[in-house]
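Colleague: the following comprises the amino acid sequence and a computationally predicted model.
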Amino acid sequence: MRSKKFLQMQNKNIILGIDPGYGRVGIAIIEKTNKCERLIHSECFETDVKLPHFKRLLLIGEKIKEIIKYYKPWCVAVETLLWSKNKKTALQVAEARGVILFEVARANIVLREFNPNQIKLAITGYGKSDKKQVINMVEKLVKIIPKKRHDDEYDAIATALTCAAISLSTDIP
């Protein structure tokens, strides 16, 4: 159970969207207002391939902890895993996702999880949309400053927008 003091510290309009990964983690912060969603911050956090496995996981956890501390979201939306043919990659992403979920739990924040088809459906209206369609709709739904972005960053924005569309109105503490 969350304390009243903790709830006062959180910003009930801020959602953190995360596209989990081992090499790259998509991160997006959106603000839900009465009229629309506004992108506050997005990035693609990359871990150095030369670092040992456990150090890369540690860096992911530290980054998520830092983002949570700075933006104080009331909710974190995380994309669930899509099964991969490459078992090693799938396991690494699952481990990174575990570190992310740990940091969310440690911060005692509401967690929402969405699978890729739910996100595509919420953003484009079609659960089997391709990456280009999702990116195109994300750019129409929120004002994005033009810059080169990885797909992971767009996926994080889409995940946060999905959370705003599906659950924010019913879950405000």
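Modeller: Received the coordinates, thanks.
Colleague: alpha carbons only for contacts and neighbour counts from here, please
Modeller: Noted.
Colleague: please report how far the residue nearest the centre of the chain lies from residue 78.
Modeller: Nearest to the mean C-alpha position of the chain, counting by CA atoms, centre = their mean, stands residue 18 at 1.6 Å. Distance of residue 18 to residue 78, computed by CA to CA, to the nearest Å: 5 Å.
Colleague: intersection of neighbour lists for these two?
Modeller: Between them, residue 18 and residue 78 share these contacting residues under CA atoms under 8 Å, 6 or more residues apart in numbering: 156, 159.
Colleague: which positions within the helix or strand where the residue nearest to the centre of the chain lies qualify as buried?
Modeller: Assessed by DSSP states H and E, residue 18 sits inside strand 11-19. For strand 11-19, the neighbour count (16 or more other CA atoms under 10 Å) marks 12-19 as buried.
Colleague: now do the strands in this protein.
Modeller: For the chain, the strands defined by DSSP state E occupy 11-19, 24-32, 37-46, 73-79, 110-114.
Colleague: I'd like the ones you listed written out as JSON lines, with distance to residue 160 added.
Modeller: JSON lines is the format used below for the strands of the chain (distance: least, CA to CA, whole Å):
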{"stretch": "strand 11-19", "distance to residue 160": "4"}
{"stretch": "strand 24-32", "distance to residue 160": "7"}
{"stretch": "strand 37-46", "distance to residue 160": "10"}
{"stretch": "strand 73-79", "distance to residue 160": "6"}
{"stretch": "strand 110-114", "distance to residue 160": "10"}
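Colleague: also this one, for the comparison:
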Amino acid sequence: MRILGIDPGIAIVGFGFIDKQGSRLTPVQYGSIQTKAHTDPGERLKDVYESVVHLIDKYQPEALAIEKLFFNRNVTTAFTVAESRGVTILAAVQKGLTVAEYTPMQVKQAIVGYGKAEKKQVQEMTRMFLNLAQVPKPDDVADALAIAICHAHSSVLTEKINGVLKR
């Protein structure tokens, strides 16, 4: 299964594609979509949408895993992140992907085993899970890969539960 992990934003959208084969996770491609500052927000969202569509077409994932929005002290930032999430989810649904959403605490739990883990711990464990030479930069990229890994771990659990229930 190929999974696209997304860390949404308006200035920087982190993305990471991983392949899950059994219990093995392999990085496919990762990076960031960066929009131009001081540009109309609608244009920035269009850039995010078109870039996500292009990435989905190019790498053909089966699932999108995206960070759930949590309330931010900066309401303006929360709204723009929510809008970016919206166009990203729209692109995924239009392309027939299944969509899963995870809170930052769920991602930390899946990666480190502790829901209140520090960001550096999550990044290092992400690097180790994917056997990368270094933690991807910017942080949004490492976060996107962590979200994809979280989904891979969650899908393993779902498969186990479904296997038990089918017996």
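Modeller: Received the coordinates, thanks. Owing to the predicted nature of the structure, the values given are computational and were not obtained by experimental measurement.
Colleague: need the TM-score from the superposition.
Modeller: Laid over one another, the chains give 0.90 as their TM-score (TM-score structural alignment, normalised by the length of structure 2), with 159 aligned residues with a CA RMSD of 1.5 Å.
Colleague: for the strand holding residue 18 of structure 1, packing partners?
Modeller: strand 24-32, helix 53-71, strand 73-79, helix 151-166 (3 or more CA pairs under 8 Å, 6 or more residues apart in numbering; DSSP states H and E).
Colleague: among those, which is nearest residue 5 of structure 1?
Modeller: Closest approach to residue 5 of structure 1 among these is made by strand 73-79 (13.0 Å; CA to CA).
Colleague: that closest one maps to which residues in structure 2?
Modeller: Mapped onto structure 2 using TM-score structural alignment, strand 73-79 of structure 1 covers residues 61-67.
Colleague: show me how far that stretch is from its chain's centre.
Modeller: Remark: stretch 61-67 of structure 2 is offset 6 Å from the chain centroid, using CA atoms, centre = their mean, to the nearest Å.
Colleague: equivalent analysis for stretch 105-125 of structure 1, please.
Modeller: 8 Å.
Colleague: what range in structure 2 matches that stretch?
Modeller: On structure 2, the counterpart of stretch 105-125 of structure 1 by TM-score structural alignment is residues 93-113.
Colleague: how about residues contacting the matching stretch?
Modeller: 53, 56, 61-70, 89, 92, 114-117, 121-122, 125-126, 146-147, 149-151, 153-154.
Colleague: ok, now stretch 72-90 of structure 2?
Modeller: 8-10, 45, 48-49, 52, 64, 66, 69, 71, 99.
Colleague: can you pull the buried residues of stretch 36-49 of structure 1?
Modeller: Under the neighbour-count criterion of 16+ other CA under 10 Å, stretch 36-49 of structure 1 has 37-39, 42-45, 47 buried.
Colleague: any chance of the residues you listed in CSV, plus distance to residue 152 of structure 1?
Modeller: Listed next are those as CSV, based on distance: CA to CA, whole Å:
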residue, distance to residue 152 of structure 1
37, 19
38, 18
39, 15
42, 10
43, 9
44, 6
45, 9
47, 13
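Colleague: which two in those are spaced the farthest apart?
Modeller: Maximum distance among the buried residues of stretch 36-49 of structure 1 (CA to CA): 29.1 Å, for 37 and 47.
Colleague: how many residues are close by residue 82 of structure 1?
Modeller: By the criterion of other CA atoms under 10 Å, residue 82 of structure 1 has 12 neighbours.
Colleague: ok, it - contacts?
Modeller: So residue 82 of structure 1 contacts 115-116 (CA under 8 Å, 6+ apart).
Colleague: could you do residue 48 of structure 2 as well?
Modeller: 10, 13, 33, 35, 84, 87-88 are the contacts of residue 48 of structure 2 under CA under 8 Å, 6+ apart.
Colleague: just the buried ones out of those residues, please.
Modeller: If we count by 16+ other CA under 10 Å, the contacts of residue 48 of structure 2 have these buried: 10, 13, 33, 35, 84, 87-88.
Colleague: got TSV for the helices and strands packed on strand 11-19 of structure 1, with distance to residue 90 of structure 1 too?
Modeller: Shown next, in TSV, are these (distance: least, CA to CA, whole Å):
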stretch	distance to residue 90 of structure 1
strand 24-32	13
helix 53-71	14
strand 73-79	14
helix 151-166	16
